[in-house]
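Engineer: Pasting the sequence and the predicted model now:
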Amino acid sequence: AVFVGGIVYVWWYKKNVLDKIELAFTAGYDPALELATHPTKSEDHADIDADEEIPWTQHLRRNEQDLIDRIIDGSETGHYWVLLGPKGSGKGTMIFDSMAAISADGVAMCDAHPDLEVFRLRLGKALNYEYNEDSQTGLFQRRDPREGGPALDIERALNKLEKVALRMNARRHKPLVLVINNVHFFNNDESGRNILLQFQQRAESWAASGIVTLVFTTDDFWPFYVMRKSGSRMHVLSISDLKHREALAAMRRIRMNAGKTVNNSIIEKVVSTVGGRLSYINKVARARDMELMAEEMLEIESAWLLSQIGLITDCDDDVMDEQKWSSCSWLLLQEFVRLRHEQEKEHAEKIAAGEPFYAHVKLPSIPYARCRQLMTRADFLEELDRRNIIAIDVNHNVRPDSMLILHAAERVVDDPEFQETIDSVRDRIDEIESLHRTRELTVRLACLSLPLLPFRFPGCFPHAPFRLACAYLIIVHSSRTLPQAIRSSYTWIRALMTRAD
């Protein structure tokens, strides 16, 4: 009876696991969507001036929103997607808007985390999967399935999801959608890259069969760089800041919804300062004094930038590597500022020539390969991207992360003493490196001069085997390091003395 009961329980439990995962994709409650849309929003809309060129209904609906809608509702099949864009540009907001439009029917979403144990729990919550932790199969002497670690637990969850997707696809005739948000939070090491590969392999096979569409969002460039190597069905969508006119309309709209006064000249000035970043626009538009808030944000950004890559003119050798990174970073930012000045000059010339006024001037961009040449180091760009100082798009164009970063860099670079400061820092780095090389050469020459003593003073060293060993040490040390040469000479002289005995 116990044996039969165990078989029935295991069969029922496995079926119940699949039923619970299927409930996670039904229309209605979704944990991520419920949390994102919990604050109630007013549905009353104020009217915008009649001379407004942009329809107020499109104040926050981006051009990419239509494609996001088709991806989330399952209309775009045969691919999986990577949404690449800087922090606060609106990637998550567009996904939540698309999920809300269909009541999260067939969609699940979870956030990435550096700790794979934490991510395992988040994925289980999104899929309504307990990883057999609620199972009572231990009564039947079955082994605990959690002994393999988080990677195997995630693989088991994906196996269950695949079974559910096949079962639901026969009824829905469109794929389920699983969103992995902020995959740049995974560590850029072997374990983090392995998790990305694990999901990407599933994404490739599921996209080919049309049962599940995976969507990855990232602020940083490195996940795309890792996934690009084996991504045959991967499509990348770059999300950037709003254009100038779109940012003006969005700020007016938010300002009216908040019951604040709208002053077009002030809004124009503020948008020119903070740019088209949605998170910045939302923060400034709700402030009582928009100009003061924009200036405070710029001051904070400037102080933060200097805290990350500030230059130290007379630095000690302990911070040489950090100053090397900082000076190379300022070489790149200096080029961005130079390009910005050229853009503004060209823009002013067009206005003076009578061409139509167009306030939007894009952030300056430099090709990735050119940035490597400017910085003279290929490994510094990734860290700048991780710290949100620069942003890299799918076309390998590098830009300042935001308009605030560009203005903060302008304040530093336009200082008359900046060029002298960066030159002195780079000269100091050269001095320290030269000093290190000189010390190494002096030590090596001193060690090499010791074996020459028996030949310069033969009366003090009468033993021929010792002089031969010193000669051998000189020859070996010319092609090996000193410890290797000493060990080799010691072995050689021991063998020579043994033969003499």
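Structural biologist: Nice, thanks for sending it over.
Engineer: going forward, measure contacts between C-alpha atoms and count neighbours the same way
Structural biologist: OK.
Engineer: Run through the helices of the stretch 101-250 of the chain in chain order.
Structural biologist: 116-127, 150-172, 190-209, 222-227, 244-257 (DSSP state H, counting those that start in this stretch).
Engineer: so can I have a markdown table of these showing mean neighbour count?
Structural biologist: Listed next are the helices of the stretch 101-250 of the chain as a markdown table, based on neighbours: other C-alpha atoms under 10 Å:
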| stretch | mean neighbour count |
| --- | --- |
| helix 116-127 | 19 |
| helix 150-172 | 17 |
| helix 190-209 | 18 |
| helix 222-227 | 18 |
| helix 244-257 | 21 |
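Engineer: Including distance to S329, could those go into JSON lines?
Structural biologist: JSON lines is the format used below for those (distance: least, C-alpha to C-alpha, whole Å):
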{"stretch": "helix 116-127", "distance to S329": "32"}
{"stretch": "helix 150-172", "distance to S329": "37"}
{"stretch": "helix 190-209", "distance to S329": "26"}
{"stretch": "helix 222-227", "distance to S329": "18"}
{"stretch": "helix 244-257", "distance to S329": "28"}
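Engineer: out of the ones you listed, which comes closest to D393?
Structural biologist: Comparison of the helices of the stretch 101-250 of the chain against D393 by C-alpha to C-alpha identifies helix 222-227 as nearest, at 9.7 Å.
Engineer: Tell me which other helices or strands that closest one touches.
Structural biologist: On a contact count with 3 or more C-alpha pairs under 8 Å, 6 or more residues apart in numbering; DSSP states H and E, helix 222-227 meets helix 190-209.
Engineer: tally of neighbours for G90?
Structural biologist: 20 (other C-alpha atoms under 10 Å).
Engineer: tell me the contacts of D423?
Structural biologist: Listed by C-alpha atoms under 8 Å, 6 or more residues apart in numbering, the contact set of D423 is empty.
Engineer: what residues are up against the most centrally placed residue in the chain?
Structural biologist: Taking C-alpha atoms, centre = their mean, the centroid of the chain lies closest to D220, which sits 2.2 Å from it. Counting by C-alpha under 8 Å, 6+ apart, D220 touches 84-86, 184, 385-386, 391-392.
Engineer: Presented hereafter is structure B, for comparison with structure A:
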Amino acid sequence: MTTRSIVPLRRMSSAQRVPVILLVSARCLPYSATWRGGLPLQYRGLSGDPDPRPSPNPNALPDPPEGDDATQQSFRAKWGPTLFKMFESAATTFASIAILGLVGYSYTRYYKHMVLQKIDNAFKPGDPYLELAGVGEDESSSAVHWVTRAEQDQIDAIISGQDQGHYFLLIGEKGTGKSSMIIEAMKKVGGDGISMFDAHGDLEIFRIRLGRALDFEFHEDNIGSLFSIRGPRDASALLDVERALNKFEKVALKRRNEGGRPLIIIINAMHLIRDDDDGQDLLELIQQRAEMWCATNLATVVLNSDDYWVYERLKQHATRMELLPVLDLTKDKAMTALANYRQRLTGQRPPHNILEEIYDRVGGRLAFLTRVAKADDMLATCDEICEKEKTWFLNQCWILGEEMDDDVMDQQKYASAAMVLAKALVEKEKDMELTYDPSRGYILPEIPLHEARYIMTRADFIKSYDQINVFTINSKAMVRADSVPMQRAFREICSQEGFDKHLEATLDRISAIESLGRTRELTIKDLWNKGRYSISMNSAAGQPLRNITFEVAARPEDTEDD
């Protein structure tokens, strides 16, 4: 509303104020407003403003009556464009949804195809594990195979796919050369149809390593995740392992239909899986797939472990599993291997007496022989290895004697049981007729597993001893020292002056602490004025045995007064 030529209302007479107020009010009303009498309200500006409403066309014809052709034509002219736009919008929406669905379906089919293609590529020649081990295209940088073992031919047959219908468990002490033989067999076939990775105690890390070996991303690279808000993981690690094995199974089935040999999956360091509920579930999952795949010649699973508990767990449900024990080298092979490796490194072949002395100190463990062959002073390195093994055993299992505190009783139970078993092995060695063969070398004393538990009076400690490489349990469930240097450490410790008394004092102290824990103190009070307590003892059948009476003893001064 404009304010031009507005005269204040207080300067107008009462007759002049009414028309002005009506005009102002009329301008504020909508155009459809009418007076009570049905007459339209006329608009007039305050100062000659034009009427904003369109003026009626004096030449326009009146609306046709209802029901005739003119009405229908007017209806079509009015609603036809609207219906066409509605149909156009619906068709556009339907086409957009159809195209989006087609693109999504096509991408899903393409993604699934690429997943299987990537897994198939993972089994082509050239496994990443060979590259990590230093076996690449450059032969000068590859590891030289300097010792031939009797187990190598059988492992070659497994890795090449000739030995089918079983899955295999390699078990042996740390450093015996299990992984080296597997890598050597993979090198001979160029890694064709083979995938190898290391196990881990954490299931999340295990699934990542499995995905890397199979080149499987667990659908984490799927673009469909961009259209939803979700957390980092939608499934457990064990379920992801199952999904990866399902995809691998499809690839193996396709290869078998094409006439290819079974694929090989090698899981190294199986002993690193924790012996808990999650670890046992993982072992059960792997074993189920291994049993099914080897029965249908889809794939061969090879497991490598340093500890006996993996075999003990798998044996419960094994029907097609074969066990391959890997032991230390015999004396003649160990000396030959050491001489060859030393000659390759230094160009000099050690004399026979030096080689024999080295074997007498460290035995036929490949890990020890490799370290000795690289050293400048080989005999000093042998002594260093023996000293380290002895120190390791003492740090883990030394006993504290009669003066030990109550708080260390649990640890001392663990340590004293190991010392008792070590002493039993030393005594067993003294009773053996043959402990050293000129051609085979050392024959370490062994005790059956059930007898070892009886000697220790504990059944749960032996598994942890195997894990820390103090004692070992072989494939025949026989307990012995983990290595020749460890057996030498047992001899030195048990032959120390006063060791038997020290061990006996420790065991007595443990028994005393346990006895105190089982003892209950009974306090009797309120025995004044000749008060007394009477306690009756009954047998298990309820028969009375004796009565014990507690009363206050008379003091000497009371007797003198009487």
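Structural biologist: Structure's in. What do you need? No experiment lies behind these values; they were computed from the predicted model shown.
Engineer: Mind putting the contacts of D220 of the first structure into a markdown table with distance to S272 of the first structure?
Structural biologist: Shown next, in a markdown table, are the contacts of D220 of the first structure (distance: C-alpha to C-alpha, whole Å):
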| residue | distance to S272 of the first structure |
| --- | --- |
| L84 | 24 |
| G85 | 20 |
| P86 | 18 |
| H184 | 29 |
| D385 | 23 |
| R386 | 25 |
| A391 | 19 |
| I392 | 22 |
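Engineer: Which of the residues you listed fall in strands?
Structural biologist: 84, 391-392 (DSSP state E).
Engineer: S42 of the first structure: which of those residues is nearest?
Structural biologist: L84 (30.7 Å).
Engineer: Identify the residue of the second structure aligned to the closest one.
Structural biologist: With TM-score structural alignment as the criterion, L84 of the first structure lines up with I171 in the second structure.
Engineer: repeat for G138 of the first structure
Structural biologist: In the second structure, G138 of the first structure lands on S225 (TM-score structural alignment).
Engineer: Report how many residues lie close to its match.
Structural biologist: Neighbours of S225 of the second structure (other C-alpha under 10 Å): 11.
Engineer: any idea how far it is from R233 of the second structure?
Structural biologist: 11 Å (C-alpha to C-alpha, to the nearest Å).
Engineer: Please enumerate the helices of the stretch 251-400 of the first structure.
Structural biologist: Under DSSP H, counting those that start in this stretch, the stretch 251-400 of the first structure gives helices at 264-274, 278-285, 290-309, 320-352, 368-375, 381-386.
Engineer: Figure out how far the longest one is from the centre of its chain.
Structural biologist: In other words, helix 320-352 of the first structure. 23 Å (C-alpha atoms, centre = their mean, to the nearest Å).
Engineer: before we move on, what about stretch 183-196 of the first structure?
Structural biologist: On C-alpha atoms, centre = their mean, the centre of stretch 183-196 of the first structure falls 11 Å from that of its chain.
Engineer: go on, stretch 160-171 of the second structure?
Structural biologist: 25 Å.
Engineer: Show me which residues of it are buried.
Structural biologist: For stretch 160-171 of the second structure, the neighbour count (16 or more other C-alpha atoms under 10 Å) marks 160-161, 164-171 as buried.
Engineer: Which one of the residues you listed is nearest to E403 of the second structure?
Structural biologist: Closest approach to E403 of the second structure among these (C-alpha to C-alpha): I171, at 41.2 Å.
Engineer: and the closest one, what does it touch?
Structural biologist: 178, 304-308, 311, 323-326, 474-475.
Engineer: Any of these buried? List them.
Structural biologist: Neighbour counting with 16+ other C-alpha under 10 Å marks 178, 304-308, 311, 324, 326, 474-475 as buried within those.
Engineer: Please tell me which residues of the second structure stretch 391-411 of the first structure aligns onto.
Structural biologist: The aligned range for stretch 391-411 of the first structure is 472-492, by TM-score structural alignment.
Engineer: Figure out how far that stretch is from the centre of its chain.
Structural biologist: 30 Å.
Engineer: got the contact list for that stretch?
Structural biologist: 171-173, 307-308, 311, 323, 325, 361-363, 365, 385-387, 389-390, 393, 422-423, 425-426, 442, 444-449, 452, 465-466, 469-471.
Engineer: Ok, stretch 544-562 of the second structure next?
Structural biologist: Counting by C-alpha under 8 Å, 6+ apart, 527-528, 530-539 sit against stretch 544-562 of the second structure.
Engineer: Helices - which of those land there?
Structural biologist: Taking DSSP state H as the definition of helices, the contacts of stretch 544-562 of the second structure contribute nothing to them.
Engineer: which one of these sits closest to N257 of the second structure?
Structural biologist: S539 (77.4 Å).
Engineer: what range in the second structure matches stretch 290-310 of the first structure?
Structural biologist: Going by TM-score structural alignment, stretch 290-310 of the first structure sits over residues 378-398 in the second structure.
Engineer: ugh, wrong one, I meant stretch 62-73 of the first structure
Structural biologist: By TM-score structural alignment, stretch 62-73 of the first structure lines up with residues 149-160 in the second structure.
Engineer: Give me the buried stretch members for that stretch, please.
Structural biologist: 152, 155-156, 158-160.
Engineer: Likewise for stretch 422-440 of the first structure?
Structural biologist: 422, 424-426, 428-429, 432.
Engineer: Export those residues to JSON lines and append columns for distance to K14 of the first structure and secondary structure.
Structural biologist: Below are those laid out as JSON lines (distance: C-alpha to C-alpha, whole Å; DSSP: H, G, I helix; E, B strand; the rest coil):
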{"residue": "I422", "distance to K14 of the first structure": "65", "secondary structure": "helix"}
{"residue": "S424", "distance to K14 of the first structure": "69", "secondary structure": "helix"}
{"residue": "V425", "distance to K14 of the first structure": "65", "secondary structure": "helix"}
{"residue": "R426", "distance to K14 of the first structure": "65", "secondary structure": "helix"}
{"residue": "R428", "distance to K14 of the first structure": "67", "secondary structure": "helix"}
{"residue": "I429", "distance to K14 of the first structure": "64", "secondary structure": "helix"}
{"residue": "I432", "distance to K14 of the first structure": "66", "secondary structure": "helix"}
